[in-house]
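*Asks:* Okay, predicted coordinates and the sequence, questions at the end:
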Amino acid sequence: MQPRDSSRAAEHPEPSREGPVRTCVGCRGRASRSVLVRVAVVDGRAVLDTAKTLPGRGAWLHPGDDCIELALRRRTIGRALRAPDVDLSALTVR
């Protein structure tokens, strides 16, 4: 197992022991489900699931442009959703 990058640790602290813990597909940091944003597939497009209730697989990201940019660059969202041809244009950082 690789050691944690200290710069990421300061930006995204370790999750509390309460509640479900998920892994961000951008930075690979772990955080509470309540802190992360869920991405799901609706009609072939990746959309932010703000209510965290859409059916199907979800990918989790820290809110903010850094993790979204990392996930888009690494192409991890399509893999996490098991939909390699999903349209990611709704997630593009402006």
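*Replies:* Okay, I see it.
*Asks:* contacts, neighbours, all on C-alpha from now
*Replies:* Fine.
*Asks:* Look at Cys67 and tell me its secondary structure.
*Replies:* Using DSSP: H, G, I helix; E, B strand; the rest coil, the structure places Cys67 in helix.
*Asks:* one more structure, for comparison:
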Amino acid sequence: MVHSLQQLRRGACDTKLTRTPGRKRARLVVGSFQQEGGDGARMKLHQQRTCIGCRTSTSRNDLIRWVLTEQAPLPAVLLDVGASASGRGAWTHGIEKCVRQAVQRRAFSRAFKSAVNADTVLEQFTAYEDRPVSGRPSGKHDESGSEI
């Protein structure tokens, strides 16, 4: 599909124009854009993450984040419900199948570049699943923080 330069500059198509340092010509890069609003709305690039369990790439709103914390005796893996804790993170879908697959494949150890206790990961996920649905995050990471 051929797009005009004006369409690329406006963001009206699924490709974007990027110029890398040292290159004389601009390069077209295919992005994952989603329509944000009604007619004439700008396109927005959503952040993509890969589930370490099933290895599929999806929006970060559909995944949960695990973070490695440096505690005194051994590093521990914690479920980062708000997806805002500092430290190295890994992402999985919020379903047991993906978490078990990641544990079985030792994907947490690879992602964190450190030994991980699989039992702790499964215990934390079980506690996360047992929480009431109202206690789970809404999945909206693009909000400003105002609930009004």
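*Replies:* Received the coordinates, thanks. Bear in mind that the values here come from a model prediction, so they are computed numbers and not experimental data.
*Asks:* List the buried residues in stretch 60-70 of structure 2.
*Replies:* 60-61, 63-69 (16 or more other C-alpha atoms under 10 Å).
*Asks:* Could you say which helix or strand holds Leu8 of structure 2?
*Replies:* Per DSSP states H and E, Leu8 of structure 2 falls inside helix 5-10.
*Asks:* for the helix or strand following that helix, packing partners?
*Replies:* The first helix or strand that comes after helix 5-10 of structure 2 along the chain, using DSSP H and E, is strand 15-18. Contacts defined by 3 or more C-alpha pairs under 8 Å, 6 or more residues apart in numbering; DSSP states H and E place strand 15-18 of structure 2 against helix 5-10, strand 27-30.
*Asks:* Apply 6 Å and report the result again.
*Replies:* strand 27-30 (3 or more C-alpha pairs under 6 Å, 6 or more residues apart in numbering; DSSP states H and E).
*Asks:* In terms of secondary structure, what does the strand it packs on contact?
*Replies:* The helices and strands touching strand 27-30 of structure 2, judged by 3+ C-alpha pairs under 6 Å, 6+ apart, are strand 15-18.
*Asks:* Ser84 of structure 2 should be in a strand, yeah?
*Replies:* No - counting by three-state DSSP, one finds Ser84 of structure 2 to be coil, located in no strand.
*Asks:* Contacts only, for it.
*Replies:* The contact partners of Ser84 of structure 2, taken as C-alpha atoms under 6 Å, 6 or more residues apart in numbering, number zero.
*Asks:* What's the match for it in structure 1?
*Replies:* Counting by TM-score structural alignment, Ser84 of structure 2 corresponds to Thr53 in structure 1.
*Asks:* now the buried residues of stretch 60-70 of structure 2 as a markdown table including distance to Thr50 of structure 2 and secondary structure?
*Replies:* Formatted as a markdown table, those follow (distance: C-alpha to C-alpha, whole Å; DSSP: H, G, I helix; E, B strand; the rest coil):
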| residue | distance to Thr50 of structure 2 | secondary structure |
| --- | --- | --- |
| Arg60 | 8 | helix |
| Asn61 | 12 | helix |
| Leu63 | 9 | strand |
| Ile64 | 11 | strand |
| Arg65 | 11 | strand |
| Trp66 | 13 | strand |
| Val67 | 15 | strand |
| Leu68 | 17 | strand |
| Thr69 | 21 | strand |
